[in-house]
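Peer 1: quick one, structure for this:
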Amino acid sequence: MLHAIWLVPAIPLLGAVILIIGCGRLPSLLVSIIGVGSVALSAIIASFISIGFITTPPPGNAFTIILWHWMAIGSFSPAIGFYLDPLSLIMMLVVTIIGFFILLYSSEFMAGDEGYSRFFAYMNLFVAAMLVLVLARDLLFLYAGWEGVGLCSYLLIGFWYQDPANGLAARKAFIVTRIGDTGLMIGLFLLFTHLGTLEIQPLMLRATQSWPAGSTMPTLAAVLILIGAIGKSAQIPLQTWLPDAMAGPTPVSALIHAATMVTAGVYLIARTHMLFALAPAVQMAVAVIGAATLLVAAFAALNQHDIKRILAYSTISQIGYMFLALGVGAWSAAIFHFMVHAFFKALLFLAAGAITMRLHHEHDIFRMGGLARRLPVAFWSFFIGAASLAALPLITAGFYSKEMILSATWAEGGRIPVLWAAGVITAFLTSLYIFRAVFIVFFGDLKTPVSGHYGPRITLPLIALSLLALIGGFVETPEGLGGITLFSKFLASVFGEAPVVSGSAANLRLLAASLVSLAGAGLAYALYMRSSPRFTAWAATPAVLGWRRFLFTGWGFDRLYNALAVRPFLAIVRVNRNDAVDYVYQIIALTCRMAHQFLHQSQTGRIRWYAGWLAAGSLVTIAISVLQ
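Peer 2: From the prediction side, this is the model:
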C-alpha cells in the first residue's frame, strides 16, 4: 500500500484539472462530487497507508518512492519523489482529513455562488500543493509545493475579486510571503552549492558531517530557511498579510489556518531540525520570534470586532506557540500542537461561518448576540473550539498540546524564563479574548435577525471536528495525568526520544497553567457578562481608547511598513512612471536612426560619385599599407 502514496496528492490534483477544464460547464452536483470526493478518496488512501505504516513499519521507519527524475545536470538530479516517515504521515493525515471536512462544509456554504466550480478547483489544487510540500523527498520538490500553496492562497483570498479590497488583500498576501520565499530560495542555492544535494535526508546527514555546530554556514542556511518559514507562517515581522486574508470565503480561511499554508513554515523547520541544531543562535531566534508573536497577536485579537479577524490573530499567536516549541528543541510538542490546532481552528472557523451565513454574512461580534438558543449547533461547536483554544484543563485537546509546549519550554529553555512566562501570559490572554467572543456573540440580546437553516453538510463537519477538539489530545498527556506518550514515541524515529518532565515542580506548573486558562475565561465572564459601569467608563477613557485603536491595527505594523516601504516605492514609481530604463534604449534607437539618415545621404544613385569614393578609398588603403 505504501507504493500508492503518490495517489494521495495526485487525486486532488486530478480533481482540480477536471474542474478547471470543465469550469462553468459542469452541474453543481457533479462539481461538489468531484471536489469533495477527490479529497475524500485521498483521505481514505492516506488512512490505509498510515495503518500499513504503523502496523508494518518499513525499514528505518521511512519509505521513499521515486516516480521519475526532472533532469540530470552533473550531480544535480532532482526527482519527483515522495518520502514518508512519522512526521510526513501526521501532516498527510491532517491535510487530507481536515481538508475533506472543510470541502464537505464548503459544498453547502458556497452553494449558489457563481464561482462554485472555480472555488473547488482552487481548493483541490491547494490541498494537492500542500500534500506535495509535506511528502516531498527533496527540497526542490518541496519548494514546488511551497510556491503552489502561495499561488492558491492568492487565488482564494481574492476569490471574490469584484471587490477591489479583496484583490488588494490577495496581492498583499502574495507579495509579503514572496519576501520569505526569496530567502528560502537563496537558502536552497546555498545548501546545494556547499553540500551537493537537495534530497532532505542525505542533506541533513552531510550538514552534520561537514559543518561544526555554530559555524557560519549552517547559521546562514538556517537564517534563510527561517525567513521562508516566517513568511509562510505569518510570524513577526511578516505577519501582516494573514488578518487581511480573511477577505476570502470562510472555508478558505479554515483551510489556510488549520491544514495548509501557515503551518508550512512549522513543517519546514521541523523537517530540517538537524540543520537548526547546528545553528543554536538561530534556533533560539526561532523561540524568541515565537514568544514575541504570541504576545503581539494575542493583544491584537483582544481588540478585534470582526469574528474572523479574532480567529486570524489567534492563528498567528498559536503558530507562535509552535515556533516557541521548535526554538527550544521540543520538536514533538510543536507537531502535537500543530495537529490539535488543526482540529480546533478548523472547528472555530467553520462554526463562525455557520453563524455569519445565518446572519446575512454579518461579521461584527457587537452586532450579534443571543445566538446560543437560536443556533445551538453553531454555539456548541464554537464553544468547544474556544475551550480547546483556551486550553481549558482536562477536557480539551488544546490543554494537552499547550501544556506539553509550556513544560518543554521550562525544561529546555529554562535558562531564559521569559520564554515560559510569555507562553503563560498568552494562555491567559487567549482564554480572555476567545471567551470575550463567546459571551458577546452567544449571550445577551439578539441584535441581528437569524434566517435560513443548516443542512447535514454543515453540521456533520462541525460534529466531527468537535469530537476531535475534545479527544484529540489524549495521545499525549503529562506525567501527572497518566503519562501517555503515544504521540512523542511515534515521532521518536524522526526527532529522538522526547524528555519526560515529571516531579512536584512540574505538577505545580501544570496546575498554574490550568488556573491561568480558567482565570482568563473567568475574567471574560466578569467583564462581558457582568460588566460594571466602572469598567465601561474606564474602557471609554481617551488613553485606553487610543491604546485599543493601536492594538486594533495590529500594533501599527501596516502603518510602519507603509511609511518605510510602500509609500517610498510608490513615490519612486510616480517619478519613474515613464520608466527611466526605456530612455537608454530610446537613445540607442535614436542613434541608429541618425546614423541611417547620415548614410542615406551617400546613396545618390550617381555612378561617378560611387566610382570616385571607391577610388579614394583604394588610395587611402594603399597609402596606409605603404606607410606601415
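Peer 1: contacts, neighbours, all on C-alpha from now
Peer 2: Fine.
Peer 1: find the centremost residue of this protein, please.
Peer 2: Val262 (1.2 Å; Cα atoms, centre = their mean).
Peer 1: tell me how far the residue lying closest to that residue once chain neighbours are set aside lies from Leu510.
Peer 2: Nearest residue to Val262, sequence neighbours excluded (Cα to Cα, 6 or more residues apart in numbering): Ser233, at 4.0 Å. Separation of Ser233 from Leu510 (Cα to Cα, to the nearest Å): 28 Å.
Peer 1: ok, those two, which is more surrounded?
Peer 2: Ser233 (28 against 22; other Cα atoms under 10 Å).
Peer 1: and the gap between the more buried one and Phe276?
Peer 2: Separation of Ser233 from Phe276 (Cα to Cα) stands at 17 Å.
Peer 1: same check, this time on Ala144
Peer 2: 22 Å.
Peer 1: same deal with Thr208?
Peer 2: 10 Å.
Peer 1: who has more neighbours, these two?
Peer 2: Shown here are Thr208 and Phe276; by other Cα under 10 Å, Phe276 has more neighbours (28 against 16).
Peer 1: so what secondary structure elements neighbour the host helix or strand of that one?
Peer 2: According to DSSP states H and E, Phe276 maps onto helix 273-277. Contact analysis of helix 273-277 by 3 or more Cα pairs under 8 Å, 6 or more residues apart in numbering; DSSP states H and E lists helix 200-210, helix 216-232, helix 280-301 as its packing neighbours.
Peer 1: compare with the first, here's sequence two:
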Amino acid sequence: MEYASYIALIPLLPLAGFVVLGLFGQKHFSRTAGIVGTLILLVATVLACYTAYQYFFVTGKVNGVYQTIEPIKLTWLPFSPGMSIDMGILLDPASVMMLVVVTFISLMVHVFSLGYMKGEERFAVYYAFLSLFTFSMLGLVLSTNIFQLYIFWELVGVSSFLLIGFYYDRPAAVAAAKKAFIVTRFADLGFLIGILILAFYSGTLDFGALIQRLTATHSTQLAQITGTTFLGVSLLSWALALVFIGGAGKSAMFPLHIWLPDAMEGPTPVSALIHAATMVVAGVYLVARLYPVYLIDGTILQLITWIGALSALLAGLIACTQTDIKRVLAYSTISQIGYMLFALGLTGYTASLFHLFTHAFFKSLLFLGVGSVIHFVHTNEMGNMGGLRKEMPLTHGTFLIACFAIAGVPPFAGFYSKEEILMTAWEHNKLIYYGALVTSGITAFYMFRLYFRIFWNKTRVPDHHHHSEGTWNMKLPLVLLALAAVGVGFIPFARYVAIDGEKEISIPLSFSLAPVLLALAGIAGAYGLYYKENERPQKLERALGGLYKTVKQKFYFDELYLFVTKKIIFNGIAKPAAWIDKHVVDGTMNGLGWITTRFSISIRTLQSGRIQGYLIYFLGGIVALAAMCIYLWK
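Peer 2: The predicted structure is shown next:
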C-alpha cells in the first residue's frame, strides 16, 4: 500500500471528529461523544503505527539511509516562480516518530477522559477540542514547509486556549487561557519574522529546498544572508534566533515559561496532552526540523544551550517547593524540555529526540496518575493527601514506575535517554554537564517528594464517597503507559532517528555511576523528609529563610512581568499614548471640525435662496471686474 493512498487520513480523521462533535455533539452525541472521538483516534493511531512500520522496516530505507518522502504535496498559494505556500505531508524519521507519539498519547488521553470527564455538561465539546488539538499537532509535525508549520503552530495555540479555558465559568481558568495565548503570541511574532527573513533570502518556504540552499557549499543564498548584517549581527543569526524565540515560547523556556504552570487550570487529561507529546515539545521539534541550518551558526547553538540549561535548573528548583501536584509536574516538564534543548545546542540531535520520545510516555503517565488521584480525593494540594497506596494500588504502582523513569533510574526508559544527553554534555561542555547532573538529582528529589506525600507520609482517613480508584478506562491507559515507560528505553533509537554523520553514542557503565548515585541520593533525601509526617521539612524551610521563599515564589518572575506590564508598559507607555491619542490626535481632528463648522455658519448667508441678494452679489462682482479693467487699461 502506497503512503499517498491513506496517509492523509491520519490528520483528517481527528479533523472530522472535531467537525462532527463540534457541530452535532451536544445535540446528537451528548453521551457517546467520547466513544466516537476515541474510536476515530484509534483508527488514526493504527494507521500511524502502520506507517511507522512501513517506513522504518519496509520501504523507508534506501542504501542504508532513511529517505525523506512527500507522498502528498499540493500548491496552495503561489507567489512567484519557486515561491509558494504548499500543503503536504512529509515523512522522515523525526516526523514518523512524532506521528506515533502524538496519536498514541492522544489516544490514551481520549480513553482516560471517558471516565475522568464523565458527567461533564460540555462533554461533547471537550472531545471536539481534543480532536482539534490532535489534528493541529499532526498537521504541525507532518508539514512540508515552514509556513504550513506556522499555520498549524497557530492552530495549536488556539486549541490550547480552548482546552485550558474549558472551564470558562472559573476566572482562574479564563485568566490562564489568556495568559498562555498572549505570551505565546509575542513569541510567535518573532517566529513569523524569522520565517520571512529565511524565505526572502533562500527563495523558498519548503524545508528541503531551504535547508539545501542555506547549507550547500558555496551557496549564494548563504553568502547573502550571512553577509547582510543588522546591529553587527548577520541576518542568518537574527532569523534563527527569532525562530527559536517562537519555539521557546511554545515550549515554555526561560523567560517565556510563566504561562505553563497556570495552564494547569484546564482538565488534567488536557495537561497530559499538552505536556507529554504535543504543544510544549513543538519548540524542540521546530529546532530539530531546521537543525542543519542551526548547525551553521555556533552562536545561536550556544544561546539554545544556555537557555535550555538555565530553564532546566530553575524549573527543577521551583518544583521542589510547590504544593499543587499539577504545578510540580508543570515545572518538571519545563525542566525536561530544557534538557532536550541544551542537547540540541550541543549537537546531540538523536539524544534530544530520544528524550522527547521517552518523556512523552512517562510524563503522560505522571499526569494521568495525578488525574486519577485528583479524581479520587478532589484536591490538588499535597497537604490533603497521604497514605493513598492502599486505596489506589494500581495508580500507586504505575506512578512509582513513572517516577523512577523520570529520575533516570535503570532500567526505566528515562535512564537511557537522559544518559545520552549527559554524555553529549560531557563531550562538548563540562559546565553544562555538571549543571545537568545536579538538575538530574533535583529531579529525583522533587518527584519522590511528590510520590511520598501522595502515597505515604501520613495515614489518611478513608473517604467513603469513593469505592475504587477509577473505571477501567482510567486504569487501562495507566497500565499501557507504564509498560511503555519501562520498555521504550530499550529501543535502539539512534538506528532510526539521526542526522547525517551523527555517531551512535556508546555509554560506558562507569559513566552512569554518578547520575544514578545522584538520583538515588535525591530519592533518599525525599524519603528522609517526606516518607513519614515529621517536622524536618518545616525546619529546613525556616533554615533556608528568604532563599526558600524566593524559590517558592518562582523567583518572582510573575511579579516582574506584572511590574513591567502595569508600571512600565501601561503607565509609562500606554497612558501617555492614550493621552496623546485623545488630546493631540483627536483634539486636532475635533479642532478642524470646529473650525469648519464655524466657517460654514459664517458664510451660510451667502446661500440664502433670495434672488435680490444674489443680484446684489452679481452687480457687485460686475462693478469689481469693471474697476479692475479700468485700472489695468490705464
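Peer 1: got a TM-score for the two of them?
Peer 2: Scored against TM-score structural alignment, normalised by the length of structure 1, the superposed chains reach a TM-score of 0.91; 605 aligned residues with a Cα RMSD of 2.4 Å.
Peer 1: I figured the residue nearest to the centre of structure 1 was touching Gln235, is that so?
Peer 2: No. Contact criterion Cα atoms under 8 Å: Val262 of structure 1 and Gln235 do not qualify, at 9.3 Å.
Peer 1: what lines up with Asn457 of structure 2 in structure 1?
Peer 2: Aligned by TM-score structural alignment, Asn457 of structure 2 pairs with Gly444 of structure 1.
Peer 1: report the contact partners of its match.
Peer 2: Gly369, Gly370, Met529 (Cα atoms under 8 Å, 6 or more residues apart in numbering).
Peer 1: now those: which count as buried?
Peer 2: Gly369, Gly370 (16 or more other Cα atoms under 10 Å).
Peer 1: across to structure 2, which of the contacts of Gly444 of structure 1 hold up?
Peer 2: Counting by both residues aligned by TM-score structural alignment, their matches' Cα atoms under 8 Å, structure 2 reproduces these contacts from the contacts of Gly444 of structure 1: Gly369, Gly370, Met529.
Peer 1: check contacts around Gly183 of structure 1.
Peer 2: Residues in contact with Gly183 of structure 1 (Cα under 8 Å, 6+ apart) are Leu224, Ile225, Ile227, Gly228.
Peer 1: could you do Asp445 of structure 1 as well?
Peer 2: Contact analysis of Asp445 of structure 1 by Cα under 8 Å, 6+ apart lists Gly369, Gly370.
Peer 1: go on, Ser88 of structure 1?
Peer 2: By Cα under 8 Å, 6+ apart, the neighbours of Ser88 of structure 1 are Val134, Leu135.
Peer 1: quick check: the helix or strand containing Gly591 of structure 2 compared with structure 1, mean distance?
Peer 2: Per DSSP H and E: Gly591 of structure 2 is located in helix 586-603. Mean deviation of helix 586-603 of structure 2 relative to structure 1 after superposition (mean Cα distance after the TM-score superposition for structure 1): 4.5 Å.
Peer 1: show me what counts as buried in the lengthiest strand in structure 2.
Peer 2: The strand that spans the most residues within structure 2, counting by DSSP state E, is strand 69-80. By neighbour count on 16+ other Cα under 10 Å, the buried set for strand 69-80 of structure 2 is Glu70, Pro71, Ile72.
Peer 1: stretch 366-379 of structure 2 now?
Peer 2: Leu366, Phe367, Leu368, Gly369, Val370, Gly371, Ser372, Val373, Ile374, His375, Phe376, Val377.
Peer 1: touching, the first one and Phe399? I think so.
Peer 2: Right, the one you point to is Leu366 of structure 2. Yes. Assessed by Cα under 8 Å, Leu366 of structure 2 is found in contact with Phe399 at 6.0 Å.
Peer 1: need the longest helix for structure 1.
Peer 2: helix 164-195 (DSSP state H).
Peer 1: just to revisit the earlier point, aligned partner of the residue nearest to Val262 of structure 1 in structure 2?
Peer 2: That one, Ser233 of structure 1, aligns with Ser251 by TM-score structural alignment.
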